[in-house]
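[1] got a sequence here, can you model it:
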Amino acid sequence: MALRFASAVFAMLLGSTVLASAADAVGPYDPAPAAPQPAAVDYGGDDFVFELGIKGVIDPEYLGSDDYRILPGAIFSVEYLNLPGLGSFGGPDGLGFSIGPAFNVVGERKVSDHPELNGLDDVDTTYEAGIKVSYEWQYAEVYGSARYAFGGAEGFVGDAGANLIARPTDTVTLKLGPTVSFASKEYMETYFSVSPGEAAASGGKFSTFEADGGVKSVGVAASARYEFSPDWFLNADASWDKLVGDAKDSPIVKAGDDDQYSFTLGVSKKFSLDLW
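    The predicted structure is shown next:
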């Protein structure tokens, strides 16, 4: 149900970007123009260029769940940073190497909210903070992030991926590519292991299981980005992740679903600061 809804909304967004950028499109008898290039930006004396925004998120209620929820989220990304004595990261055309912060929040898992988890321990909200690096060419990019988790779960978690990039107009950017995520043993144990005590408390529904660290999921991610006004952006993201390895083998996931979908829709604005 949630997947069909997310797919429909994502398709509507793609259609809206095409309609909104119709003025940039070529008529049926016009000569084909050169492929759009990322617009060069003159940062002047600005040292820090970043985006802030808000978004709505549809994702599983907990890792391995087959039920979905809707909740708000924040958008934050760094496009350019100049550090005296260390150099600059990012470029005026949006291409090349970039580095910035990476954050994620995994909501709490409470048995009182999910009767199907009776016998398992509650897991508090987990906060993740780290860095993300990427390198972008005209038609492709590669990226990766590593974060430390604390709160409900502890340990390291991260992801990596690659995208093909299409720019049908100067204001529209589309991306699609594979992803992979990984997590340390401590992180995996929190969400996927079942202790002997939990197995007994569940009345035999969940068998004892000890999850190890490693690859957590593989999948595909897509995004659409439309600059509807200078420095204002409409962003949509959709992804499918397949839990693999010990995550997939967990009795918790077997009682739920190893296919995990998510969709986000948000608005962001670019800001520039002269720091030095």
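
[2] can we go C-alpha only for contacts and neighbour counts from here?
    OK.

[3] which residues in the stretch 1-150 of the chain form helices?
    Listed in chain order, the helices of the stretch 1-150 of the chain (DSSP state H, counting those that start in this stretch) span 2-20.

[4] and for comparison, fold this next one:
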Amino acid sequence: MKSLLRQFVIATAAVCSAGAVCAADLPSPAPPPPPPIPDWIVTVSGMPSVAPQYPGAKMYSIYGAGGISIRRADQPERFSTPDDGFSLTLYENSWLHVGPVARYLNDRPHERELAGLAYVDPAIELGGFVEVTPYNWFRGRLEVRQAVTGYDGLVATLSGDVWHRWGDLTLSIGPRLNFGNNKFAESYFSVTPQQSAINLANGGALTPYNATGGLTSAGLAVAARYDYSEHWRVTAIGGYQALTGSVANSSITEHTGSTNQFTVGIEIAYRFRTTGLFAF
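    Modelled structure (predicted):
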């Protein structure tokens, strides 16, 4: 028996040494292919607009704003309007999007009509948004934002849009409701007795007033978007807001401002497809 086992071992070694394929010589399994590099659609935009100089103002100025959005190439483009806050989606499914949002608010400058009132710096508002799209023709959006510069107040914007597309042209329309707490209302619409005395002494007409928060304005926005090519699009937007409640009755609104607030703008956007630039 031992002799037979010895002969088997010797024969196996001879076969291997002669170049036959043994287990140790079998090729290792091929490594799995690398995952595909994500493909993204990046859209950059710029929008000149004409808007009130500050909340409740009757004078208008020209402003410019920019934006950027990124989405996966295999995902459909979401409906949006140029008056949306700058936002980033952190959670989404087929009908819900949630994430952070930011907005910029112009300063309230020193003007003769506002003599005695405090200067309000430009404001950056940060917060979050929730967006629902239960149908392919309707979207609802809520933004809640806290001012971190300029003033100390909490605001919210509730909007809804219906839209329809004819080829390269998309038209949309929807209501806009704006809310602000007491600190927001005080910052832009309150007048203390001391401020009133200084204003009246300088030829103004501002009487003391204590503004409170709530629904600060209500209105409508319309937009017309035209996709000129695969890369370029242009969107015209117009909006109207009527100041409501306490802020509409402020002496600032009555004597130096207006309850009617209009906005018009033109957004020009360029989109391109990139592979591997945003690998996450």
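
[5] please identify the helix or strand for the counterpart of residue 254 of structure 1 in structure 2.
    In structure 2, residue 254 of structure 1 lines up with residue 254, judged by TM-score structural alignment. Residue 254 of structure 2 is part of helix 251-255 when elements are defined by DSSP states H and E.

[6] chain center to stretch 168-186 of structure 2, what's the gap?
    Distance of stretch 168-186 of structure 2 from the chain centroid (Cα atoms, centre = their mean, to the nearest Å) equals 13 Å.

[7] for stretch 59-67 of structure 1, that is, sorry about that
    Taking mean C-alpha positions (Cα atoms, centre = their mean), stretch 59-67 of structure 1 and its chain are 15 Å apart.

[8] where does it end up in structure 2?
    Using TM-score structural alignment, stretch 59-67 of structure 1 corresponds to residues 51-59 of structure 2.

[9] and the matching stretch, which residues are buried?
    51-58 (16 or more other Cα atoms under 10 Å).

[10] counting by contacts, list what whichever strand or helix holds residue 13 of structure 2 packs against.
    Per DSSP H and E: residue 13 of structure 2 is located in helix 2-17. Packing contacts for helix 2-17 of structure 2, counted by 3 or more Cα pairs under 8 Å, 6 or more residues apart in numbering; DSSP states H and E, involve no helix or strand.

[11] which parts of that helix are buried?
    For helix 2-17 of structure 2, burial by neighbour count (16+ other Cα under 10 Å) applies to no residue.

[12] pretty sure residue 198 of structure 1 is touching residue 122, no?
    No. Applying Cα atoms under 8 Å as the test, residue 198 of structure 1 and residue 122 come out as separate, 10.8 Å apart.

[13] mind listing the strands for structure 1?
    48-60, 68-83, 87-89, 96-106, 126-136, 140-151, 155-169, 172-183, 214-229, 232-243, 259-273 (DSSP state E).

[14] re earlier: for the nearest residue to the match of residue 254 of structure 1 once chain neighbours are set aside, give its distance to residue 116 of structure 2.
    Counting by Cα to Cα, 6 or more residues apart in numbering, the nearest residue to residue 254 of structure 2 once its immediate chain neighbours are dropped is residue 248, at 7.6 Å. Residue 248 of structure 2 is 20 Å from residue 116 of structure 2, where distance means Cα to Cα, to the nearest Å.

[15] residue 217 of structure 1 against residue 183, yeah?
    No. With contact defined as Cα under 8 Å, residue 217 of structure 1 does not count as touching residue 183 (9.5 Å).

[16] and which of the buried residues of stretch 51-59 of structure 2 is nearest residue 169 of structure 2?
    Using Cα to Cα, residue 51 is the member of the buried residues of stretch 51-59 of structure 2 that lies nearest residue 169 of structure 2, at 25.0 Å.

[17] gap between that closest one and residue 90 of structure 2?
    For residue 51 of structure 2, the distance to residue 90 of structure 2 - Cα to Cα - is 31 Å.

[18] please apply the same query to residue 134 of structure 2.
    Going from residue 134 of structure 2 to residue 90 of structure 2 by Cα to Cα gives 19 Å.

[19] average distance between stretch 156-166 of structure 2 and structure 1?
    Superposed on structure 1, stretch 156-166 of structure 2 shows a mean distance to its aligned partners of 1.1 Å (mean Cα distance after the TM-score superposition for structure 1).

[20] give me the residue at the spatial middle of structure 2.
    residue 86 (2.4 Å; Cα atoms, centre = their mean).

[21] alignment lookup: that one to structure 1.
    Residue 86 of structure 2 maps onto nothing in structure 1, by TM-score structural alignment.

[22] list the contacts of residue 86 of structure 2.
    Contact analysis of residue 86 of structure 2 by Cα atoms under 8 Å, 6 or more residues apart in numbering lists 67, 101-103.

[23] quick check: closest non-adjacent residue to residue 46 of structure 1.
    Leaving aside its sequence neighbours, residue 46 of structure 1 sits nearest to residue 274 (Cα to Cα, 6+ apart; 4.2 Å).

[24] likewise for residue 194 of structure 2?
    Residue 194 of structure 2 sits nearest to residue 116 (Cα to Cα, 6+ apart), 7.9 Å away.

[25] how about residue 67 of structure 2?
    Residue 67 of structure 2 sits nearest to residue 45 (Cα to Cα, 6+ apart), 5.1 Å away.

[26] doesn't residue 267 make contact with that neighbour?
    Yes. At 6.7 Å, residue 45 of structure 2 and residue 267 qualify as touching, with contact defined as Cα under 8 Å.

[27] neighbour-wise, which of the two wins?
    residue 267 (21 against 18; other Cα atoms under 10 Å).

[28] and whatever residue of structure 1 lines up with that one, what does it touch?
    Under the alignment defined by TM-score structural alignment, residue 267 of structure 2 corresponds to residue 266 in structure 1. Shown in contact with residue 266 of structure 1 (Cα under 8 Å, 6+ apart): 53-56, 75, 234-236.

[29] which residue is the nearest non-sequential neighbour of residue 266 of structure 1?
    Using Cα to Cα, 6+ apart, the nearest residue to residue 266 of structure 1 is residue 55, at 3.8 Å.

[30] state the distance from that neighbour to residue 136 of structure 1.
    24 Å.
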